[in-house]
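model the structure of this input:
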Amino acid sequence: MNGKVFLAGAAGAVGAALTPLLVESGYEVYGTTRHIERTDSIRAAGAHPILVDMFDRATLADAIERVAPTIVIHQLTDLPPGLDPARMADAVARNARIRTEGTANLVAAARAAGCERIVAQSIAWAYAPGATPYDESHPLDTAAEGARAITVNGVAALERTVLSLNQTGGVGAVLRYGSLYGPGTGRDAPQGASPLHVEAAAWAALLAAQRSRGGAFNIAEDSAEVTSEKAKRELGWRPDMRLAQRVVQ
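Modelled structure (predicted):
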């Protein structure tokens, strides 16, 4: 057994792909959801389901203290299936709240329980305009306005919170995912300037949990928009990784 993983968002698209990879790698996985009807699927994937809301600080802190994980992985979002345009306006604000308040609660609870290794989902399309391809040193678009400002400010808050672990002896890694497609995402084919298959995203989270020394990583298919060379070099990640490859022990 490699240790315990507290996986926030285990029933989501990335979480559902990531859980079997973690289990096959020898981790004991505790996966969260806010919806009781999703606990069976988490259990079927080999994890222990935990019913908790990331905005309920006391319950979340108690859950993480009881698990005492060695790694916390944050894959929470609050987006409509297929990014339905008719529902995105409300979802943008909800998703930003998860990235700000939810992330702060999760990291605080993890650190209180003695866990100093956290991997979190971010996005690869929050960069400020500039010369492409963007690498991880390029600044985020904090001067954005309107709905994009809500998204970017939420991303910036999430990343500050997670990356702060690296300043105090812990390991905080953020994975700047491209636009997801594949099972559970509502998209069957690549879309956007920086697409990413959901199973390749799950592999990136596993590899970051195992190998990362902290920092930000672009995680996307090769394109002119962003470069994922850092993840390839430091994590051994490839954009063609799929669940069919399974885990080589």
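
use CA for all of it now, contacts and neighbours both
Fine.

which other helices and strands contact the lengthiest helix in the chain?
As assigned by DSSP state H, the longest helix anywhere in the chain is helix 146-163. When contacts are defined as 3 or more Cα pairs under 8 Å, 6 or more residues apart in numbering; DSSP states H and E, helix 146-163 sits against helix 85-97, helix 103-112, strand 117-123, strand 171-177.

can you redo these as TSV with mean neighbour count and distance to Ala68?
Output for the helices and strands packed on helix 146-163, formatted as TSV (neighbours: other Cα atoms under 10 Å; distance: least, Cα to Cα, whole Å):
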stretch	mean neighbour count	distance to Ala68
helix 85-97	16	25
helix 103-112	21	8
strand 117-123	25	12
strand 171-177	25	16
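
so what's the residue nearest to the spatial centre of the chain up against?
The centre of the chain sits closest to Gln121, judged by Cα atoms, centre = their mean, with a distance of 2.3 Å. Applying Cα atoms under 8 Å, 6 or more residues apart in numbering, one finds that Gln121 lies in contact with His74, Gln75, Leu76, Val174, Leu175, Arg176, Tyr177.

and if you look at Gly9?
Listed by Cα under 8 Å, 6+ apart, the contact partners of Gly9 are Gly15, Gly31, Thr32, Thr33, His74, Gln75, Leu76, Thr77.

and if you look at Val67?
Lys4, Phe6, Tyr30.

among those, name the ones in strands.
Lys4, Phe6, Tyr30 (DSSP state E).

going by neighbour count, which of those comes out on top?
Phe6 (28 neighbours; other Cα atoms under 10 Å).

mind putting the ones in strands among the contacts of Val67 in TSV, distance to Leu140 included?
What follows is these, written out as TSV (distance: Cα to Cα, whole Å):
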residue	distance to Leu140
Lys4	33
Phe6	28
Tyr30	32
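
what's the closest of the contacts of Val67 to Ala128?
Nearest to Ala128 among these is Phe6, at 32.4 Å by Cα to Cα.

would you mind measuring from that closest one to Val107?
Separation of Phe6 from Val107 (Cα to Cα, to the nearest Å) stands at 11 Å.

which parts of the chain are strands?
3-8, 27-33, 48-51, 71-74, 117-123, 171-177, 179-181, 195-197, 215-219.

columns distance to Gly146 on top of these, output as JSON lines?
Listed next are those as JSON lines, based on distance: least, Cα to Cα, whole Å:
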{"stretch": "strand 3-8", "distance to Gly146": "28"}
{"stretch": "strand 27-33", "distance to Gly146": "30"}
{"stretch": "strand 48-51", "distance to Gly146": "34"}
{"stretch": "strand 71-74", "distance to Gly146": "26"}
{"stretch": "strand 117-123", "distance to Gly146": "18"}
{"stretch": "strand 171-177", "distance to Gly146": "21"}
{"stretch": "strand 179-181", "distance to Gly146": "20"}
{"stretch": "strand 195-197", "distance to Gly146": "24"}
{"stretch": "strand 215-219", "distance to Gly146": "24"}
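
one more sequence to fold, the one below, so I can look at both together:
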Amino acid sequence: MKIFIAGASGAIGKPLTAQLVARGHEVVGTTRSPARTGSLRALGAEPVVLDALDPEAVADAVAKAAPEVIVHQLTALNTPPDFRHAKRMAAATNRLRTEGTDHLLAAARAAGVRRFVAQSNGSWMERSGARIADERGRLEPRPPADAAESVAALRHLETAVTGIDWADGIAIRYGGFYGPGTGLEDAPDATLAQLIRSRRFPVVGGGTGVWSLVHIADAAAATVACVERGRPGIYHVADDDPAPVGVWLPELARALGARPPRRFPAWLVRLLAGGGPVDLMTRAPGISSERVKRELGWTPRYPSWRTGFAEGLR
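Here you go, the predicted model:
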């Protein structure tokens, strides 16, 4: 198949491109940066420099590519994830999940695309008291004020993509990425790993928020399955071992050769960074990936972050 990946030079875009090419697909991949076209070409893709917020440019790029499938992996999460950059990154990503999604859907319909697969996020499932949520669950209806726009953007993306009737619309709620290219990896320039090594990624409150994680290569493999044979609707993609932040974060620090993370009281982090980070660290549920396994036969190479941290960070 001919596949158009919006955001092909990102953390999941690169392994996804490589896996699709290895399976014989023809890939056109977009990037915002001309400097990244060489790496996309080396992976076997045809690179396109594109501003996804320019509707005419998006329509032209998709029309020229004439793909059968579009995969929307656009985010702006490409700078160090500290408090100074967090609001700017979130606002830019929100636009890509709202305006960018709408531009890609319009271009896809005009080009006769048969399947549209888009990146969502499993971190903001409803805080209903359930420890693990499946695809029947909804996004949190009452998020903290500083996270409301981000959750609304995810809701917009999921509703727009799964609501189309002219193609198969699929939204993937991923768990937290780790592994090469994600910032959570054993590399000198890995941004999140640097925060953990310098003890600037703390456990907040009791660290009771449950996070589902997924190795980036496993996330890409699940996306390939959705591209090739996914059914309309929502899929969750994460490993089989959801765990509280207070459990997995110290283990990640140990795997990176760092000292244990500091522990900050929730009231202090709420004062400094807002309610969103506190909510993620203390109230988030994990997600179940049984649907993608059952329907598409996906099996993660790293079914637990415990083996993933030990073997998959390089």
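
tell me how the two chains score on TM-score.
With the length set by TM-score structural alignment, normalised by the length of the first structure, the two chains reach a TM-score of 0.91; 238 aligned residues with a Cα RMSD of 1.9 Å.

need the contact list for Leu213 of the second structure.
Gly175, Gly176, Phe177, Tyr178, Ala238, Asp239, Asp241, Pro242, Trp305.

for the residues you listed, which pairs are in contact in the first structure too?
Mapping the contacts of Leu213 of the second structure onto the first structure (both residues aligned by TM-score structural alignment, their matches' Cα atoms under 8 Å) leaves Gly175, Gly176, Phe177, Tyr178, Ala238, Asp239 still in contact.

most remote residue from the middle of the first structure, which is it?
Ala131 (26.1 Å).

separation between the equivalent of Glu37 of the first structure over in the second structure and Gly276 of the second structure?
Mapped onto the second structure by TM-score structural alignment, Glu37 of the first structure lines up with Ala35. As judged by Cα to Cα, Ala35 of the second structure and Gly276 of the second structure stand 34 Å apart.

looking at these two, which is more packed in?
The neighbour comparison of Ala35 of the second structure against Gly276 (other Cα under 10 Å) goes to Gly276, with 18 against 10.

does that one belong to a helix, a strand or coil?
helix (DSSP: H, G, I helix; E, B strand; the rest coil).

show me what contacts it?
Pro143, Pro144, Ala145, Asp146, Ala147, Arg270.

from Ala273 of the second structure, how far off is the third one?
Meaning Ala145 of the second structure. Ala145 of the second structure is 12 Å from Ala273 of the second structure, by Cα to Cα.

looking at these two now, which is surrounded by more residues?
Neighbours of Ala145 of the second structure and Ala273, each counted by other Cα under 10 Å, are more numerous for Ala273; the result is 16 against 11.

pretty sure that one is touching Arg84, no?
No - using Cα atoms under 8 Å as the test, Ala273 of the second structure is too far from Arg84 to be in contact (9.5 Å).

ok so, going back, out of the strands of the first structure, which comes closest to Ile98 of the first structure?
When the strands of the first structure are compared by Cα to Cα, strand 71-74 sits nearest Ile98 of the first structure, at 10.3 Å.

that closest one against the second structure, how far on average?
Strand 71-74 of the first structure, aligned to the second structure and superposed, deviates on average by 0.5 Å (mean Cα distance after the TM-score superposition for the first structure).

got the contact list for that strand?
By Cα under 8 Å, 6+ apart, the list of residues contacting strand 71-74 of the first structure reads 3-9, 103, 110, 115-121, 205, 209.

state the span of the second structure onto which that strand is aligned.
With TM-score structural alignment as the criterion, strand 71-74 of the first structure aligns to 69-72.

please apply the same query to stretch 101-110 of the first structure.
Going by TM-score structural alignment: stretch 101-110 of the first structure matches residues 99-108.

in contact with the residue lying closest to Leu206 of the first structure once chain neighbours are set aside, which residues are there?
Using Cα to Cα, 6 or more residues apart in numbering and skipping residues adjacent in sequence, the residue nearest Leu206 of the first structure is Leu22, 6.7 Å away. Residues in contact with Leu22 of the first structure (Cα under 8 Å, 6+ apart) are Glu28, Val29, Leu206.

reformat the residues you listed as JSON lines; add neighbour count and distance to Ala91 of the first structure.
As requested, the contacts of Leu22 of the first structure are exported to JSON lines (neighbours: other Cα atoms under 10 Å; distance: Cα to Cα, whole Å):
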{"residue": "Glu28", "neighbour count": "21", "distance to Ala91 of the first structure": "32"}
{"residue": "Val29", "neighbour count": "27", "distance to Ala91 of the first structure": "28"}
{"residue": "Leu206", "neighbour count": "21", "distance to Ala91 of the first structure": "27"}
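
so which of these comes closest to Asp62 of the first structure?
Taking Cα to Cα as the measure, Asp62 of the first structure lies nearest Val29 of the contacts of Leu22 of the first structure, at 16.6 Å.

I figured that closest one was touching His48, is that so?
Yes - contact status for Val29 of the first structure versus His48: in contact at 6.2 Å, counting by Cα under 8 Å.

ok, and the closest non-adjacent residue to the aligned partner of Arg238 of the first structure in the second structure?
Matched to the second structure by TM-score structural alignment, Arg238 of the first structure sits across from Thr299. Excluding its sequence neighbours, the residue lying closest to Thr299 of the second structure (Cα to Cα, 6+ apart) is Lys293, at 6.3 Å.

that neighbour - how many residues pack around it?
Around Lys293 of the second structure there are 16 residues (other Cα under 10 Å).

again with Thr17 of the second structure
When neighbours are counted by other Cα under 10 Å, Thr17 of the second structure comes out with 27.

what's the distance between the aligned partner of it in the first structure and Gly31 of the first structure?
Alignment note (TM-score structural alignment): Thr17 of the second structure maps to Thr19 of the first structure. Distance, Thr19 of the first structure to Gly31 of the first structure, by Cα to Cα: 8 Å.
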